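Engineer: What follows is a predicted structure for the sequence shown.
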Amino acid sequence: MESDEQRWRCGIENAISGLERNVHDMTQLIRDMSSVQAAAPTHVSPPVQFPSRTSPIHEPKLPPPENFTGEAKQCRPFLTQCEIHFQLQPSSFPTERAKIAYVISLLSGRAKLWGTAEWQRDSLFCYNYKDFAAELRRVFDPIAPERDAARGLFSLRQGRRSVTDYIIEFHTLAADSHWNDPALTDVFFQGLREEIKDELATRERPVDLRSMEDLATRIDLRLSERRRERQGRILSNSANWQFKSFPPPQGSGSSTTMSSSEEAMQIGRTKLSKEERERRRRGATWLRKHNPHINWVRREITGWAGQCSSTCLQEAVGGQPPSESTTGVFSDISKVPPEYHDLKEVFNKAWGEER
């Protein structure tokens, strides 16, 4: 058995369906009357001639607005969409009641219940669209939009976005604020990014909002161009960067010499000679085998690979350098690459025995 509330809702839905049929019938009747009047013969009067009607006014076909469920922030956009339909399709809404009936047919949820109840009560504001829209805003959007807009404008900041995006949000809030142009100009300036404010400080400040927006947009675009130019220059310099090695120390006994204009290593710019590749290969092999431990700050070799103690040096190399009285007895270092002849002290047998 249906409850009273269910029967009441069913009655409301039936009433709305009836309203929709009535609106459709009235619209069709008006169109039929217009076509009959245009087709009916006119009384010919020789002194007076009426201009013939060439074609009916073309009205665009628009999709209906989305249903309004009673959400506060959608109230004013919904009414605006309905008013656009009234403006572009005047023949479909010839009376105030037709406009109100169309709006009620687009309500849903609690808004639908409210609109149907007011229509059935035959409320006075259901005979004038402006009064009906004002009552709809009063019920479902009671908060004054001016306050929200004012708070939004005071807290709005550009941040990292572009000035164009900042202007779009600014104008959305400014439309409900009812502020004058000087006030909007000042609060727009306060919300700009600091680097744009610095640029504006060096120029004559615009006196109106539009001029301020245009100048800030030009400055923002120029700053973006400069950032891209700097990034491109950094990438270009990185691509041309070259790795260089220091020349061998003087008196090293190296058989390979380099002129002051030559560089030991250039990546991607020169091809190594066969002799240079062989020299580097032999040097790398020797380093991997003996693995010298080098203190680059003190310019000393502090140790060698573990197998060097029993094979190359007889015992680990370390400690203080030999005294001046120690007689230098060196092993045959002819097989050692010439780049390491300046380190021949490590092959001093007398030094090793002394230690």
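Structural biologist: Everything's here; your move.
Engineer: switch to C-alpha atoms for all contacts and neighbour counts from now on
Structural biologist: Fine.
Engineer: how far away is Pro145 from Ala216?
Structural biologist: For Pro145, the distance to Ala216 equals 28 Å [Cα to Cα, to the nearest Å].
Engineer: name the helices or strands packed onto the helix or strand encompassing Leu215?
Structural biologist: For Leu215, the element it lies in under DSSP states H and E is helix 209-239. In terms of contacts (3 or more Cα pairs under 8 Å, 6 or more residues apart in numbering; DSSP states H and E), helix 209-239 is packed against helix 163-177, helix 181-190, helix 194-201.
Engineer: can I get those helices in a markdown table with distance to Leu107?
Structural biologist: Listed next are the helices and strands packed on helix 209-239 as a markdown table, based on distance: least, Cα to Cα, whole Å:
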| stretch | distance to Leu107 |
| --- | --- |
| helix 163-177 | 24 |
| helix 181-190 | 36 |
| helix 194-201 | 46 |
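Engineer: To Arg210, which of the ones you listed lies closest?
Structural biologist: helix 181-190 (8.3 Å; Cα to Cα).
Engineer: Let me know the angle separating that closest one from helix 209-239.
Structural biologist: Taking axes from the mean of the first three to the mean of the last three Cα atoms, to 10 degrees, helix 181-190 and helix 209-239 form an angle of 20 degrees between their directions.
Engineer: Give me the angle between helix 181-190 and helix 194-201.
Structural biologist: Interaxial angle of helix 181-190 relative to helix 194-201 (the same axes, to 10 degrees): 130 degrees.
Engineer: what's the neighbour count on Ile168?
Structural biologist: 11 (other Cα atoms under 10 Å).
Engineer: Please apply the same query to Ala149.
Structural biologist: Ala149 - counted by other Cα under 10 Å - has 19 other residues nearby.
Engineer: let's bring in a second one:
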Amino acid sequence: MDPAHNPDPLACLDQVETQLQHQEAMLASTTTNIQLAAANREPALATLSTQVQQITATLTQSLSLPAPPSRSPPPAPAYPGPVLEARVGVLECYAGDPEGCNPFITNCSILFALQPYTFATEEARVAFMINNLTGHARLWGTAEWERHTPACSSFSAVTTELHKVFGIASRGPDASRGLRQGSCSVTDYAIDFRIQARRSKWNQAAQVDAFLLGLADNIMVSYDLPASLDEIIALASHVSNFARQHIEEGL
């Protein structure tokens, strides 16, 4: 065997050792680079870890809080229910006769008091009164309403005008002086007399004289007269009732 073609074992070992040293140096360099990279990333990882912990704490706190109370819808506004008013009969229409003027106005006033919601405004009251006029009074009321006169401004105004146009006062202050009992009873005569007398400006003595003047001749012929009109009317009614009863018993 040619020794020139046989490698030297020592030389081979040196070569292997050199290669190992080179690889070891490369490994050490790589390890150093890895350590440096890890060292550079530690602050970022620490910051990231802190943020993750904060988020976790926030989520935990949110889950542990009680749920806010549900907002109930606002209550519906309370509206007053329908008002039950007193029911009254049909009002009798007024045709314009003087004796019926004051009763008509009184009936309207009572109706308005019993049904304050239906007749809450002055216009509603005036319209109702004019709508319940008939005959000659209806013609007057229609003309006043269409012309929007002051008489239609309020209940008080229309009643005042009704009294002026159709009331007993429209006959003049001496209307009761011509009143006579005639064939009617003392009670009916006294009612008519009181209605007309209260419109006049007579004093007590004048009213007594007017009442006695219109009283039937067969009443109170032999009686001493009381001083007041009320007492005279009471006595006349008593005498009239006694006389009528006596006549009925005789029949």
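Structural biologist: Arrived safely, thanks for sending. Computed from a prediction, not measured in an experiment: that's the story for all the values here.
Engineer: Looking at Pro145 and Ala216 of the first structure, which one has more neighbours?
Structural biologist: Shown here are Pro145 of the first structure and Ala216; by other Cα under 10 Å, Ala216 has more neighbours (24 against 16).
Engineer: Please report the distance of the more buried one from Ala111 of the first structure.
Structural biologist: For Ala216 of the first structure relative to Ala111 of the first structure (Cα to Cα), the value is 44 Å.
Engineer: Kindly report the same for Ala183 of the first structure.
Structural biologist: Distance, Ala183 of the first structure to Ala111 of the first structure, using Cα to Cα: 37 Å.
Engineer: of those two, who's got more company?
Structural biologist: The neighbour comparison of Ala183 of the first structure against Ala111 (other Cα under 10 Å) goes to Ala111, with 20 against 11.
Engineer: how about the closest residue to Arg125 of the second structure other than its chain neighbours, secondary structure?
Structural biologist: In space, and not counting its chain neighbours, Arg125 of the second structure is closest to Phe119: 5.7 Å by Cα to Cα, 6 or more residues apart in numbering. Secondary structure, DSSP: H, G, I helix; E, B strand; the rest coil: Phe119 of the second structure is coil.
Engineer: wait, isn't Phe119 of the second structure in contact with Phe112?
Structural biologist: Yes - if you go by Cα atoms under 8 Å, Phe119 of the second structure and Phe112 touch, sitting 5.9 Å apart.
Engineer: and for those two, which residues touch both?
Structural biologist: Common neighbours of Phe119 of the second structure and Phe112, counting by Cα atoms under 8 Å, 6 or more residues apart in numbering, are Arg125.
Engineer: Skipping its backbone neighbours, what lies nearest Leu162 of the second structure in space?
Structural biologist: Nearest residue to Leu162 of the second structure, sequence neighbours excluded (Cα to Cα, 6+ apart): Cys101, at 7.2 Å.
Engineer: Just give me the longest helix of the second structure.
Structural biologist: Across the second structure, the longest stretch assigned as helix under DSSP state H is helix 9-64.
Engineer: matching residues in the first structure for that one?
Structural biologist: Matched against the first structure by TM-score structural alignment, helix 9-64 of the second structure finds no partner residues.
Engineer: Ser109 of the second structure pairs with which position in the first structure?
Structural biologist: So Ser109 of the second structure corresponds to Glu83, using TM-score structural alignment.
Engineer: what about that match, helix or strand, and which?
Structural biologist: Under the criterion of DSSP H and E, Glu83 of the first structure resides in helix 75-88.
Engineer: after that helix comes which helix or strand?
Structural biologist: helix 96-105.
Engineer: Pull out the buried residues from that following helix.
Structural biologist: Across helix 96-105 of the first structure, burial judged by 16 or more other Cα atoms under 10 Å covers Arg97, Ala98, Lys99, Ile100, Ala101, Tyr102, Val103, Ile104, Ser105.
Engineer: what about the third one, distance to Thr27 of the first structure?
Structural biologist: Same thing as Lys99 of the first structure. 12 Å.
Engineer: what do you get for the last one?
Structural biologist: Separation of Ser105 of the first structure from Thr27 of the first structure (Cα to Cα): 15 Å.
Engineer: where does the residue most central in space within the second structure land in three-state SS?
Structural biologist: Centroid-nearest residue in the second structure, with Cα atoms, centre = their mean: Pro80, separated by 6.5 Å. Here Pro80 of the second structure is recorded as coil under three-state DSSP.
Engineer: Please pull up the equivalent of it in the first structure.
Structural biologist: Aligned by TM-score structural alignment, Pro80 of the second structure pairs with Ser34 of the first structure.
Engineer: and that match, what is it in contact with?
Structural biologist: For Ser34 of the first structure, the contact set (Cα under 8 Å, 6+ apart) is empty.
Engineer: Please work out how many residues are found near the residue nearest to Lys197 of the first structure when sequence neighbours are not counted.
Structural biologist: Closest residue in space to Lys197 of the first structure, ignoring its immediate chain neighbours: Phe189 at 7.4 Å, by Cα to Cα, 6+ apart. Phe189 of the first structure: 19 surrounding residues under other Cα under 10 Å.
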